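**Q** I'd like to go over a predicted model; first the sequence, then the structure.
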Amino acid sequence: MFKRVGVPLYLLMASSALAGPVVTTSAGRIEGTSENGVSRYLGIPFATPPVGDLRWRAPQPVKPWSGLLEARSFGPDCVQMDMENPPGPGFVNPESEDCLYLNVWAPENTSGRKRPVMVWIYGGAFIMGAASYPSYDGTAFARQDVVMVSLNYRVGRFGFFAHPELKGEGEDVGNYGLMDQIKALEWVRDNIAAFGGDPANVTIFGESAGASSVNFLMASPKARGLFHKAIAQSGGTNGFVKPLDKARADGKAWGDKKGATTLAALRALPAAAVLDAPVLVPESVIADGQIVRESTPEAYKAGHVADIPYLVGANDYEESLIRWLPGAEKKLIESLGTKGEGVVKLYMADGTAREIAEKRLWGEYAMTLPARWRAEQTAQNKGKVWLYRFSYVPETLRAKMPGAGHENEIEMVFDIRQSRTQRHVWTAADLTMARTMNRYWANFAKTGDPNGDGLKNWPRYTVKSRALMHFAKDGIAPAIDFEKARLDALEAATVK
């Protein structure tokens, strides 16, 4: 297991000897750094630290400071399990419950017109993840004349927890991680103009649990009006949310096992006891009736989502997730009963071995089909939507990787170069793909349409065209009714 190195958190005041760009926020002045035309401001507090009596409470307004706050390094990651695979060689960042910080990348010259804003929400199954990961560097977006923000939110039992003792505090309960995201978006609304951003042109985007968060925020009345476009990368189904009564019962049972039966005792538990590692992927998100009123499939089908441009898609080797969910494909096929065998045969029709076909079926059920379904529901409700499939594998990895696994598109979307991640050498073709994807995403943030000069036309998904853009090893091209027969059969067998 990969261990992070913990260090105390200090709010450091900037030294005039290391003067950088200075911005005045609603809570005080901050100083960042600039390099090659891009300014970055790291570790900006957007809420009071959720510690002590603020554990399991909605994020509270950040306390103003005097002087000049140094914003040159990431705030701590939220408390979580150690990682099996670090996000880059030498990656080290402390963990703390005091973790509600965000980061901003902006063009160095903030004068003149306001720029579009992109807000990144990380993935990690709602039990891990952090805005400090090297793959989430916003430099390339800033060079596209976009102001990019990344944020931390509470995960695991710190971020998603209910208990009978919590309901008496007169505020929303349960989905603290989603509340953190909303609080950060409120910070963007109130402060981003000082960084050259346009608070009336905000795009939220995320991958995996970050994409699930995007979908929940799309459906949440509490987030309405805080963003104006949305991108969901491999967000899955989000087909179940835990009823509040069950979440409270589960929380009470867990607290009783810890010997913590009162709110004071629960909040006095050490962070390690609350983490309770290893943490299994939980039914994290809670139907609290305020932040989350229904599952996102219910919301999309009923049209209970923000009527804004939406970009959605998944990768071609999402079954890479099965390494953490052994046997998931067998359980899915068994759950389909007599329909299951027929769908498996469709996945074997091109000569694919059964074992591989079963896993591919699971990967498309988990990520590809939900993306297509959300595009279809959005189009049926007259919304503007673009669908993609990502199957590009960097050239030096093609002998090792059967496809583009879960999250493999992120470094391309962010146009992260080898010098930053050092995971593998990028060829000229890899760099071209990354630049192109970064341009599509930035264009979408700018105009609500991914298309732009010099790019292949990405057709909008409609109920008549059912088009997607395929980012493949041999290039980028639109496709109509991609793999319609097998996906239709899978949908008929699985969608209730």
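**A** Perfect, thanks for sending it.

**Q** Please make it C-alpha for all contacts and neighbour counts, starting now.
**A** Fine.

**Q** how about the strands in the stretch 151-300 of the chain?
**A** Remark: strands assigned in the stretch 151-300 of the chain by DSSP state E, counting those that start in this stretch are 160-161, 174-175, 197-207, 229-233, 242-243, 286-287.

**Q** which SS class is residue 433?
**A** helix (DSSP: H, G, I helix; E, B strand; the rest coil).

**Q** circling back: figure out which of the strands of the stretch 151-300 of the chain is closest to residue 117.
**A** Residue 117 sits nearest to strand 197-207 of all the strands of the stretch 151-300 of the chain, at 4.7 Å, using Cα to Cα.

**Q** on that earlier part again, so which of the strands of the stretch 151-300 of the chain is nearest residue 129?
**A** It's strand 197-207; of the strands of the stretch 151-300 of the chain, that one is closest to residue 129 (Cα to Cα) at 10.9 Å.

**Q** what's the angle between that closest one and strand 229-233?
**A** Here the directions of strand 197-207 and strand 229-233 differ by 20 degrees (axes from the mean of the first three to the mean of the last three Cα atoms, to 10 degrees).

**Q** Just give me how far strand 197-207 sits from the chain centre.
**A** 13 Å (Cα atoms, centre = their mean, to the nearest Å).

**Q** Over to stretch 434-445?
**A** Offset of stretch 434-445 from its chain centre (Cα atoms, centre = their mean): 17 Å.

**Q** One more: stretch 314-332?
**A** How far stretch 314-332 lies from its chain's middle: 19 Å, per Cα atoms, centre = their mean.

**Q** What lies in contact with that stretch?
**A** 233-235, 358-364, 366-368, 371, 388-391, 402-406, 408-409 (Cα atoms under 8 Å, 6 or more residues apart in numbering).

**Q** Now the buried members of the residues you listed.
**A** Neighbour counting over the contacts of stretch 314-332 (16 or more other Cα atoms under 10 Å) leaves 233-235, 358-364, 366-368, 371, 388-391, 403-406, 408-409 as the buried ones.

**Q** second one coming, line it up with the first:
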Amino acid sequence: MPILFSPCPLPHDSQGQSPSNRRWLKILALCSAACLSTLASGAVKTTSGKVSGIEEQGIIAYKGIPYAAPPVGKLRWKAPQPPRKWKGVRKADSYGATCPQTPAPWEQGPLKYAHMSEDCLFLNVYTPQTPSDKPLPVMVWIHGGGFSWGSSEDAYQHGSGLVPQGVILVTFNYRLGPLGSFDYPGLNSRDKLRGNYQLMDQQAALKWVQRNIAAFGGNEENVTLFGDSAGGWSVMGHLSSPKAKGLFHKAIVQSGTFNTMPSRQLATSKPGLPSLQDIGRHVAEQLGLEGDDIAEQLRQVPAQKLIEVGLSPFGQMSYGPVADGKLLPEDPLKAWPVRIENPVPIIMGLTSLEGVLMSLLTNAELKALLAPYDERELTELYGKQPFREIARLVWEDRMSYEPTRRYLRAAAAQAPAIYSYHFDYVAQSMAGALPGAPHGTDVPYVFRTLDIAAKEDPMPGYSVADKDRQVSDIVSAYWVEFAKSGNPNKKGLPTWPRYTDKTEITLEIGDTFQQKPAFLARRLDFYSTFADKSEKGSQLH
């Protein structure tokens, strides 16, 4: 129901009788004015125009608000520009178009998004039904999806579980695939920033929050940026970006500390690390473009045709942020031990089955992953296990857990506070079928949308149990309390100690909540030592 509707009662005198015609008309006029005033006050004024929201699942939702101009035509592969202004009140009652994408490799069946368009830079604001007497903390979510998939309209990201706990939630779309991560020689050579359009979009959304969220009852001086997977990696990017300074005040990185885009650059390729321009050349070749004006031809290629040039999110060629020297000066993994550009309070963690997507790789690809290691050393670390299980564990430790420990140690030395978690909870109905919590399964626990997620993505045998909801309530409360104060601890929750250089405690979230000092230290020390040897060896050549 639109929140602006506020019916006026019919006037009656003290005996319940209708007044005289003259008195009726006068009272009716006053009532009409009052109704119009209620309508006007229900609209929220943004820098681009007024918007009205809808009551939905116990909160107010403002959907599909443009935060930038449509990135089409001459604005394709350009930094986001201010949105166009509008007159009157814009109905923000439905999601904006999802950014163009192909079906994700882990999903079955056709795309679930009915409306896709290159004009997709929209955001959503979720607020409490009853205004607070003071500005509320703001949580800004960046969705995941390998920088090629996903949308802010996914139902499990709805604000109905977070907002009633006393926050305002903002979610948004950003350009994906080759539309969000792209460069080609001569394409935008005069632009100050180029290539990382997904990060530029995200910072444009954060700037919109700074300019507008106070009108929705939010505190622009208390913004928590959080995201999962590619969204988590994006948070790492903004923590490392001088252009993001002052745009957020706390950060939560969920499964975003993978070492899968090491030192990739805009124009300079390295062995095994093609530059973004080389990827652009590959895309142009796949499209069959020829001549001296390929850069301009690329702007004319339909979006759907562009995104169909698929790149593996695990391969050497993949869409995603690169070190451009400006927006992202350097690979965060190299930069953090020396300097964290935006050292704010941070929560950082992983799930216990991050390598679940390794099932998409071939045996040949997995053998290449294991090639640098001695089989006896791996057996000593993990015991005798099936080949693909060993490969998964190696990938998780080398590409996820060990880099995460490096980030945690850097943050412990520089950030005001850092909290580490390991999400190992498996839904009660799936406990016998899964050896751990797959990548991304912590998200609906954070949002308290387990029932919505179960309905949106049903799985055989899966149902939501009371225990699942109890764990979700605790996890979500941690996130919200952190957004409010920079500390996830509060009365009634299991204690979550800070991660320090002396304790290195990780909170394991499972059937119980346990503090784990020196988490996986033996395994991670092996990969840390191996990485050091490899780096020294490369410097000798």
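**A** That came in fine, so what should we check first? As the structure is a computational prediction, the values presented were derived from the model and not from experiment.

**Q** circling back to that earlier point, tell me which of the buried ones among the contacts of stretch 314-332 of structure 1 fall in helices.
**A** In helices, judged by DSSP state H, the following of those are found: 358-363, 371.

**Q** Looking at the strands of the stretch 151-300 of structure 1, spot the one closest to residue 122 of structure 1.
**A** Nearest to residue 122 of structure 1, of all those, is strand 197-207, at 5.7 Å by Cα to Cα.

**Q** Validate this expectation: residue 455 of structure 2 resides in a strand.
**A** No - counting by three-state DSSP, residue 455 of structure 2 is not part of a strand but helix.

**Q** Could you check how many residues crowd around it?
**A** 13 (other Cα atoms under 10 Å).

**Q** who touches it in this structure?
**A** Applying Cα under 8 Å, 6+ apart, no residues qualify as near residue 455 of structure 2.

**Q** cool, and the one 10 residues further on?
**A** In this structure, residue 465 of structure 2 makes contact with 427-429, judged by Cα under 8 Å, 6+ apart.

**Q** Now restrict the residues you listed to buried residues only.
**A** Buried among the contacts of residue 465 of structure 2 (16+ other Cα under 10 Å): residue 427.

**Q** Can you verify my assumption that residue 304 of structure 2 contacts residue 99?
**A** No - at 10.4 Å, residue 304 of structure 2 does not count as touching residue 99 under the criterion of Cα atoms under 8 Å.

**Q** Neighbour count: the two, which is higher?
**A** Taking neighbours as other Cα under 10 Å, residue 304 of structure 2 and residue 99 compare with residue 99 leading, 27 against 14.

**Q** That one maps to what in structure 1?
**A** Using TM-score structural alignment, the equivalent of residue 99 of structure 2 in structure 1 is residue 78.

**Q** gap between its match and residue 21 of structure 1?
**A** Per Cα to Cα, to the nearest Å, residue 78 of structure 1 is found 27 Å from residue 21 of structure 1.

**Q** now residue 47 of structure 1
**A** From residue 47 of structure 1 across to residue 21 of structure 1, the span is 22 Å (Cα to Cα).

**Q** Neighbour count: the two, which is higher?
**A** Set residue 47 of structure 1 next to residue 21 and count neighbours by other Cα under 10 Å: residue 47 wins out with 22 against 13.

**Q** can you tell me which residue in structure 2 aligns to that one?
**A** Match for residue 47 of structure 1 (TM-score structural alignment): residue 68.

**Q** Quick check: that match touching residue 79?
**A** No - look at residue 68 of structure 2 against residue 79 with Cα under 8 Å: they stay out of range, at 9.7 Å.

**Q** Which neighbouring residues are in contact with residue 39 of structure 2, exactly?
**A** 4-6.

**Q** 7 Å instead?
**A** 4-5 (Cα atoms under 7 Å, 6 or more residues apart in numbering).

**Q** Can you show me the helices along the stretch 401-541 of structure 2?
**A** Remark: helices assigned in the stretch 401-541 of structure 2 by DSSP state H, counting those that start in this stretch are 402-414, 443-447, 450-456, 466-485, 521-539.

**Q** on average, how far is the second one from the matching bit in structure 1?
**A** I take that to be helix 443-447 of structure 2. Aligned to structure 1 and superposed, helix 443-447 of structure 2 gives a mean residue distance of 0.9 Å (mean Cα distance after the TM-score superposition for structure 1).

**Q** What helices and strands are in contact with that helix?
**A** helix 466-485 (3 or more Cα pairs under 7 Å, 6 or more residues apart in numbering; DSSP states H and E).

**Q** can you rerun that using 10 Å?
**A** The contact analysis (3 or more Cα pairs under 10 Å, 6 or more residues apart in numbering; DSSP states H and E) places helix 443-447 of structure 2 against helix 450-456, helix 466-485.

**Q** Of those helices, flag the one that's most buried.
**A** helix 466-485 (a mean of 19; mean count of other Cα atoms under 10 Å).

**Q** hmm, back to that, among the ones in helices among the buried ones among the contacts of stretch 314-332 of structure 1, which one lies nearest to residue 88 of structure 1?
**A** For these, the minimum distance to residue 88 of structure 1 (Cα to Cα) is 25.3 Å, reached by residue 363.

**Q** any idea what sits nearest the closest one, other than its immediate chain neighbours?
**A** residue 319 (4.2 Å; Cα to Cα, 6 or more residues apart in numbering).

**Q** Show me what that neighbour aligns to in structure 2.
**A** By TM-score structural alignment, residue 319 of structure 1 lines up with residue 355.

**Q** roughly how far apart are its match and residue 406 of structure 2?
**A** Distance check for residue 355 of structure 2 against residue 406 of structure 2: by Cα to Cα, it reads 19 Å.

**Q** residues in contact with the equivalent of residue 469 of structure 2 over in structure 1?
**A** By TM-score structural alignment, residue 469 of structure 2 lines up with residue 431 in structure 1. With contact set as Cα atoms under 10 Å, 6 or more residues apart in numbering, residue 431 of structure 1 has these partners: 394, 412, 415-418.

**Q** go on, residue 161 of structure 2?
**A** 57-59, 444-450, 472-473, 476.

**Q** again, but for residue 332 of structure 2
**A** 233, 236-241, 257, 259, 261-263, 323, 338-341, 407.

**Q** now those residues: which count as buried?
**A** Applying 16+ other Cα under 10 Å to the contacts of residue 332 of structure 2 flags 233, 236-241, 257, 259, 261, 263, 323, 340-341, 407 as buried.

**Q** Can you tell me which of these is nearest residue 29 of structure 2?
**A** So of these, ranked by how close each gets to residue 29 of structure 2 (Cα to Cα), first place is residue 238, at 53.5 Å.

**Q** Not counting residues beside it along the chain, what's closest to residue 143 of structure 1?
**A** Closest to residue 143 of structure 1 by Cα to Cα, 6+ apart is residue 107, at 6.5 Å.

**Q** Thanks a lot, see you next time.
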